[in-house]
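Visitor: Next comes the sequence, and after it the predicted model I'd like to discuss.
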Amino acid sequence: MTLIHPKAHFRPYTSAAGGWGSAKSVMEILWREQAPIRAGLPLIKQNKPGGFACVSCAWAKPGKPHSLEFCENGAKATAWELTSRKTDPAFFARHTLTELRQWPDYDLEQQGRLTHPMRYNAATDRYQETTWEEAYRDIGAQLKSMSPDSVVFYASGRASLETSFMYQLLARAYGTNNLPDSSNMCHESTSVGLQESIGVPVGTVTLDDFEHTDCILFFGQNVGSNSPRMLHQLREARQRDVPIITFNPIRERGLERFVNPQSPVEMLGPNSTVISTQYHQLAIGGDTAVVMGIAKSLFEMDEAALAKGQPGIIDQAFIAQHTEGFAEFCNSVLETPWDTIERQAGLSRSALEAVATVYARHERVMLVYGMGITQHRRGVTNVQMLVNLLLLRGNIGKRGAGICPVRGHSNVQGQRTVGITEDPKKIPVDKIEELYGFTVPSKKGLNTVETCEGLLDGSVRGFIGLGGNFLRAIPDTSRMEPAWNTLELNVQIATKLNRTHLVPGKNAWILPCLGRIEKDVQNGVEQVYTTEDSTGCVRAWQGNSEPASAHARAEVAILAGIAEATLPGATRIDWDARRRDYALIRQGIAQVYPEIFHDMETRMWETGGFHRPIAAAKREWKTESGRAIFITPELLEEDDDVYPNHTRRDVLQLMTLRSNDQFNTTIYGYEDRFRGVSGTRAVIFMNRNDVLRLGFKPGDWVNVTTAIEPQVTRSVGPLQIIAYDIPENCCAAYYPECNPLVPLWHHAERSKVPAAKSIPVTLAKASPSAGDLKRALPESDQVR
C-alpha cells in the first residue's frame, strides 16, 4: 500500500517563510488526515490557557498568546494525532510484519491511530489483539524473570512531567537506571557543556529576554521548520532594529524572510520581515573556528581601543569577578593563526571581523543554537565555545542576554528535570528512597549509544519504549535492526504504528496510549498534566478532544498497570491511586524537587506558568569553583576522527537534516517546501562545483557510502543529486534515512550524542529502480 507520489520536482522556493504557503500546508494536512473538524477546532486551544501543549517542539508558550498560538508544524502534529484513520486489529490481520517492513515510514503512520493492545504472534508473523489484563500480566511476568540491568526504559520527549516521573520511579524500583531518552540523541552535549561552564544544564534565556535584547547570534538551528513559533520573537526583535547574525551551512528560508500568517497587512501585501542581517554559510564542522575568529577579532579591537585611550571591548570587570580560565583561553585565541581559522571555518577573516564589530557595539546579546552545534564529535566543546563568546562581554546573567539552546521534543527538557536520566548522581536519591521505600540502584545506567552497544553484544535483553521510534532514530541502523530481533522483551507504548514495531524480537507488545490532546478521564475526573519548555517554564495543560479509541489508555495508567504486575508490594507507591489522581504524582514531584516545584499545584496555573530557578541567570555559578569557566578547545576540528581523510578530494562532509514536512522521525508528507523539493525524500544536496568536479551532473543518482571504517559497509541510496547553495566539500540529506551512515562510535565526546551533522562520505553512480525513475527530478529543475 505504497503512497502514490506526485511527479517529483525541485524548484527553488522564493517566497518568505510563513504566509500563504504555511496556511495552505495546514489546510492540506487537515484534509489529508480526514480531520478538518476533529483537529481544526482544537487548534484554537493549542498552547493556550485551559488548552493543550503542542506535541511538536518545545519552544516557549507566551503568557499572552496570539489569537492562533500554533505554527505550521504544530498544526501538522495535531492533525497527525487527531486523524480519523484507525490502525485496528483488522489491519494487523491483513498484513504480516514481513510485508509491512517493505512499506515507507509515511505509509505506516498514515494508517492512523492504534486502537487495541496487540501482541506479536511469531507463528503467523502478525500482531493479534490481546487484553490489557493479559498484557500487564505477561509483561510483568517476563520482567520478573529478567535481570533488571538487561532491560532498558526509553522515554520519548513527548511524555508529560507526571508520566516521566512515574516512569523513572518504575525503572528504579525495578532495579535499573537504564533510562535513556531522546535528549541523548540531540542535546546531551548542552547538558554536559553548560553544566561544566556555567553550573546549569539548561539555557538562561526566557521569552522576556527577547523583548530586551539588542543583538542575537544564531548557530545551527533551522527555525522555519523546527520551531516556527520563535519567528514571532525574531520578527518583533527585527522591528526594533535588533541585528540577527546567523551561522548555518545552508541558507534556510525561515532565517531569511518571514510573513506573519496572523497579520492581514503582511498576508495581503508584498512586505515581509528580513530576519538575518548577516548570514554566514560556514563549513560543516566550522563552528568552533568561527567563535575563535570572532574572539580573536574582539581581542584585536580591544587592544586597539585601549591603545587609543578608549574603553575596552572585553568586559574585564565581569571576567575578574565571575570567571576563571580566561588567560589560557585568551592565549589560545591569540596564538591561533588567521589562516588556520579561515580554513577550518570556511569563512573569511573580514566576515568574522564584521560579526565581531556588531557584537562589540551591543550590550545585551543572546546566543541561540540547535543541533548543528551539539551533533558533532566535539559538540560539548562547541557549546562551551559559545559560552566563552558570551562571557567575554558579560552577556550571561543580565536581562536581554544569555544562552538559548532550542530543544526539540515538546517536553524533553522537562522529563530530565524530573528524573529521566541514566546517572543516579543527577537525582535526589535520598528523597526518593525516603518517600517511596525502595533502594535506588547506584550503578550508572545506559544512555542511547550504550543501549545500542548492549544490543550488539547481547547484554540488553529487554526494551520498553515510552513513545518514539527508537530503532529508526538511532545511528548505524543496518547493524542495529538484526540485533534488535534478538530481544526477549519488546514493549512499545505508542499512538501510531512505526518502524520500531515491525522488528518484534521474541516477545512484543504494542500498547495504544492517549495523546496529550485527548481528554484523560480517570474515575470520572478529567486529569491535567504539565510540561517544561525550552526556557525552563512549567505550565499546566488539559486535553480537550475525545480519545481515538475506547480501548486506548493514558500513559500513566499503562505504567501503573505494568508496575502493579511487576512490583507487587515492593514499594510504598500506590500506583493505582496515582493513576486515578495526577495531583498525587505532582505532590511527589514537589517533595523530591522542592526547590523547583514547591507549591506546584497552584503555581502551574499562573499566567504563563512558572520558571524553574536558573542560578546562572542571576550570576550564581554552581560549578566546583563557584565561577563561570572559560574552556579552551584542544582542537579547532569539530570532528577530528574524520580528518585523516580530509586530503582525499572525493570525500564530502554530510550533515543530516529534517524537511519542512516532518518532525523527528515522523514524516507528515513529501513536501520540503522551503528547499523546493516535492514528491520525494531520496535526494542529496551538493554544491554545484562538487557535482561537476566529481564527474556527476544534477539529477544523477548516487549511492552514498561512509568514508571511514572501511571494513564495515555503510551505504544509503540511490539518492538524486540536487545542485544547491551549500559550501564546497559539504553535502546534506534527510534524517532518518541517512542514519545507516552514522557509525555508532561516531558520537560526541563525553555526551555520546551521535555526530550526525558531519559524516565523511563518498559518492558512486547508481542505477535507479523503475520506482526511483518515476520520482526523478528533471535536470531542468536543478537550478539554485
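Guide: Thanks, I have the structure now.

Visitor: switch to C-alpha atoms for all contacts and neighbour counts from now on
Guide: Noted.

Visitor: May I see the buried residues of stretch 673-687?
Guide: 673-687 (16 or more other CA atoms under 10 Å).

Visitor: Quick one: residues in contact with it.
Guide: By CA atoms under 8 Å, 6 or more residues apart in numbering, the residues outside stretch 673-687 that reach it are 5-13, 17, 252-253, 660-661, 670-672, 717-734, 775.

Visitor: List the ones among these that fall in strands.
Guide: Cross-referencing these against strands under DSSP state E gives 9-10, 17, 671-672, 717-723, 730-734.

Visitor: The structure to be compared is supplied as follows:
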Amino acid sequence: MKPRFKPYRGPSGGWGSANAVGTILLRERAPLTGAVTLLKQNRPIDGFACVSCAWAKPHPSKPLAFCENGAKATAWETTSLRCTPEFFAAHALSELRNWSDYQLEQQGRLTHPMRWDATSDRYLPVTWEEAIAEIGAELKRLDAPDQAVFYASGRASLEASYLWQLLARRFGTNNLPDSSNMCHETTSVALPESIGVPVGTVTLNDFAKTDCLLIFGHNTSSNSPRMLHDLEAARQRGAPIITFNPLRERGLERFTNPQSPKQMLTGESQVVSTHYHQVTIGGDAAAIAGICKALLTMDDAAREAGQDRVLDIAFIEQHTQGFEAFEHVIRSYAWSMLERRSGLSRSAMEGAARIYASGQRVIAIYGMGLTQHRHGVTSIQMLVNLLLMRGNLGKEGAGICPVRGHSNVQGQRTVGITEKVTQVPVERLREQFDFTVSEHDGTTTVDACEGVLSGKIKAFLALGGNFVRATPDSHRLEPAWSELRLTVQIATKLNRSALVHGEKAYILPCLGRTEMDTQASGLQYHTTEDSTACIRAWQGVVKPAGSHLRSEPAIIAALAKATLPASPLMDWDAWVADYGLIRDAIATTYPETFHDFNTRMLEPGGFHRPLPATKREWSTDSGKANFTRPETLAINDDVEPTTERRDVLNLMTVRSNDQFNTTVYGYDDRFRGVYGTRSVIFMHCNDMARLGLKEGDQVQVSTAVDDGVQRSVGPLRVTPHDIPEGCCAAYYPECNPLVPLWHHEKKAKVPAAKSIPITLRRVIATA
C-alpha cells in the first residue's frame, strides 16, 4: 500500500472510532466473537478488565464500557488467527527477524510451548514438562541468583505478579525490572518525596467534583481514550481544561462521544481544552515555574489591596514545609529565561495562573511527556508544588493524577514487583515463608540492559511484554542477547523478544485476560489495580485460544517447583487450584491494603488502596508535604540548544492511535493524517526551511551526542506538523535505537525517550 498523507479535520471519537473498531474486528477475523466479547469488557464480576490502558472503570458500568483502543486490544487478543508449530516449521528465525512488528503479531495467538533448535534455527514444539524441567535446570546451574532477571510487563494480574516476585525472591534475587522502569518510575521517585505516596491521589469521584483541570504531556485520545468521557463531563459542567503539550493532539481539542446518539447523528463535538499551550519539548518545569511566579505576584497584589490571599496560607503553614526556600527560587527566575525554557510567552503563563487561581478544586493530570526526561522528577515535583500553593491536595475534586499505561502496571508494584529492597516487606515474607530476601537492590530496566551488554546477566525470563523492542539503544543491545544462556518468553503472541534470544530459548504460551481460566476449584477470578488505585475482580469470558495454553499463575508455579527447594509454606499446587489462596497470601504480606481481599474485591466498584495523602496525612520524612526546589529547569543536560549547533533538534517519540505500547495494530495514524506508514518524522515548517528540507524528503536521523557510538534510524519521511520550532517527533519503538542507554532520568533511570538530541541528513530514497 502506498503511504498517504491527508490532514485530519474531525474530532476524536465519533464515527472514526466506530469504523476503526469494525476494521480491526474484521482484520482479526473475529467480527462476531469480538463484538460479543466487547459487551463484557470492563464489566466487573461477570466480565474482564480491559487488556489495554489502566484508566479507571466507572461504577456502575456503562452498557458499552470500552474505547477504540480498548476494543482494538480485545480484538487483537480474541483473534481467530493462530501461530502454530507449522508456522515456525516454515520460517527460520533469521527470516522472521526481518519481519515488522505488525507482521509478527498478526500471525495470531501462540498455541504450543516451543523450544529453539540451533541446528535448524527454528522453534520446535516441546512438551510443557520438558520445557519447565529444562528451564529449571538452567536456572539452578547459574553461578549466582543475580545472574537471572525476572521481567514483568503491566499485563499480569495481581495474583500472577505476586507469584512472580515470590519466585524471584525465593530464588535469591531482587532482579524484577518492569514496565514502570520504562515509563512511570519517575512518578514513584517524585511523589513519595513530595507527598509520601508513590501513586496518584485522584479517583473518578474527584473528576465529578473538580472545577478545573490541568493536563501535561499526555495524548489522551490515543493512550487513555476512556478518560475523554470524564473530561467531557467536566467541560459540560463548565470546568476549564488547560493543556500543556508540544503537539496539538486531537483528543485534547474536540471529542464526539460514540455513546451519545445525538452527537453521533448530528456530528456535534465537545471542545475539550479551553486553553492549549504548546510548550517546547521538556519545557514543562519552566512553564509550571512561570505559573508559580505569576501566582506569587497575584498574591502580593492581593495582600497590598487587603483582599483574600491567592495562596492557601493556612494549608501551607499547617501541612507543608520548604515553602520559603521554594518561593525564593521562583521569585529569582527571570521571565526571559522562563519564556526561553518553556517556549511560552509570559502572558500565556500569567493567563494560566489566573485561571488556575479561579478554581477551588483542581486536578493536575500528566503522562509520559513529563516522566521520560532527564529531569522528569523535577517536572513532577514542580507540578506538586503548584498544587500545594493553593491546597489542591487532600480534598475532594483535587489532586495529582499520573496516567499509567498498561492495565495493571500500577498494581503489580503494589504486590511486590520492584527491584528496591526498601519497598519489600522483608520481615513479613520471612515470617510467612521462612526465607530471607536478598539485601541487595535488583536491576532496573537500564541496569538489566547494562548487565546484558557486560555479560553479568545470563538468564532473562519475561512475564509478558516485548522487552527487546521496548528498550533504549536497541541496535546495541540486540546482538548481546545471543550471549545469554537462557531466555524465556511467557506470551500470548509472537514478537521480536522471542526472535532475539539466548543459547537456550523457550516460548511458553499463556491465556489472555479475556479467556476463561478454569482450574481445579472452577472458573477463577483475577484482580487488577487501575490508575486511581482501585482494585477489582474480573473473569475471562471466551474459550481459550488452544488446549495447550496455561494460565500465568500455573506457568509460574511450575517454574517455581522446577527451580526452588520444596517448602510446605509455599504450596504452589494449591495456589494454582484456587487463586483465592493466592489472594489470602497477598493479604498476609500486605494486610493494610489487602485485608479481607477475597470479600472486598467483589464489592460494587471494587476497593481503593489506602493513600494517606488523600486525608492530608503525609508519609514523608518530615511528616508534611514538601515544597521542593528545582535543581534545574534545563531541558536536556546532554545537548543544550546553542547558536553554534542550530542543526540539533529535540526529538520526542510518540505512539500512533493505531498502537498500544509496542503493539502495532495497523499503519494508520488518522489523527495525524498518516496512512500506510510509520516511517515519518514530524517537523515545524520553519525548521524544514532552515535545514533545506521539503515535505516528502527522506532523512537519516542520528543522535547528536559524541560517546563513540553511532546511532541512526531511517530513512524517515519529512512531514510538516504543528509542533514548536526546534522540536520534532517520530514513532516509538522504531526510534528506540536513538536513545543512548545512559540517557535516562537522573534519579529514576527511566529512558529519556521524550527528549533526544538529533541531527538530520537528507538521503536519496531508493525505489
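Guide: Good, I have the coordinates. What you see is a predicted model, and the numbers here were worked out from it, not measured in a lab.

Visitor: Post the TM-score for the overlay when you can.
Guide: TM-score of the superposed chains, computed with TM-score structural alignment, normalised by the length of structure 2, equals 0.99; 765 aligned residues with a CA RMSD of 0.9 Å.

Visitor: Show only the entries of the buried residues of stretch 673-687 of structure 1 found in strands.
Guide: With DSSP E as the criterion, strands contain V677, S678, V683, I684, F685, M686 from among the buried residues of stretch 673-687 of structure 1.

Visitor: between those residues, which is closest to A764 of structure 1?
Guide: The closest of these to A764 of structure 1 turns out to be I684 (CA to CA; 12.5 Å).

Visitor: Return the residue of structure 2 aligned against the closest one.
Guide: In structure 2, the residue matched to I684 of structure 1 (TM-score structural alignment) is I681.

Visitor: distance of its match from K293 of structure 2?
Guide: 35 Å (CA to CA, to the nearest Å).

Visitor: if we can go back for a sec, for the buried residues of stretch 673-687 of structure 1, which two are the farthest from each other?
Guide: Longest span within the buried residues of stretch 673-687 of structure 1, CA to CA: G679 and N687, 21.7 Å.

Visitor: Can you name the residues that contact the equivalent of S183 of structure 1 over in structure 2?
Guide: The alignment partner of S183 of structure 1 in structure 2, by TM-score structural alignment, is S180. By CA under 8 Å, 6+ apart, the contact set of S180 of structure 2 is G154, V409, Q410.

Visitor: Out of those residues, name the ones that lie in helices.
Guide: Among those, the members found in helices (DSSP state H) are V409, Q410.

Visitor: Just give the nearest non-adjacent residue to the aligned residue in structure 1 for P125 of structure 2, would you?
Guide: Aligned by TM-score structural alignment, P125 of structure 2 pairs with E129 of structure 1. Nearest residue to E129 of structure 1 in three dimensions, chain neighbours excluded: M118, at 4.5 Å (CA to CA, 6 or more residues apart in numbering).

Visitor: and the equivalent of that neighbour over in structure 2, how many neighbours does it have?
Guide: Alignment note: M118 of structure 1 maps to M114 in structure 2; criterion TM-score structural alignment. By the criterion of other CA atoms under 10 Å, M114 of structure 2 has 24 neighbours.

Visitor: what about M114 of structure 2, distance to K458 of structure 2?
Guide: From M114 of structure 2 to K458 of structure 2 the distance is 20 Å (CA to CA).

Visitor: what's the single longest helix in structure 1?
Guide: Assigned via DSSP H, structure 1 shows its longest helix as helix 287-307.

Visitor: how much does that one stray from structure 2?
Guide: Its aligned residues in structure 2 lie a mean 0.5 Å from helix 287-307 of structure 1 after superposition (mean CA distance after the TM-score superposition for structure 1).

Visitor: what's the following helix or strand after that helix?
Guide: Using DSSP states H and E, the helix or strand that follows helix 287-307 of structure 1 in sequence is helix 316-322.

Visitor: Provide the aligned range in structure 2 for that following helix.
Guide: Under the criterion TM-score structural alignment, helix 316-322 of structure 1 matches residues 313-319.

Visitor: Could you list the buried residues of that stretch?
Guide: Buried residues in stretch 313-319 of structure 2 (16+ other CA under 10 Å): F315, I316, H319.

Visitor: Per the alignment, name the residue of structure 2 opposite R714 of structure 1.
Guide: Using TM-score structural alignment, R714 of structure 1 pairs with R711 in structure 2.

Visitor: What of L82 of structure 1?
Guide: So, by TM-score structural alignment, L82 of structure 1 is matched to T78.

Visitor: which ones are touching the residue mapped onto L306 of structure 1 from structure 2?
Guide: Taking TM-score structural alignment, the alignment pairs L306 of structure 1 with R303 from structure 2. Taking CA under 8 Å, 6+ apart, we find R303 of structure 2 in contact with R309.
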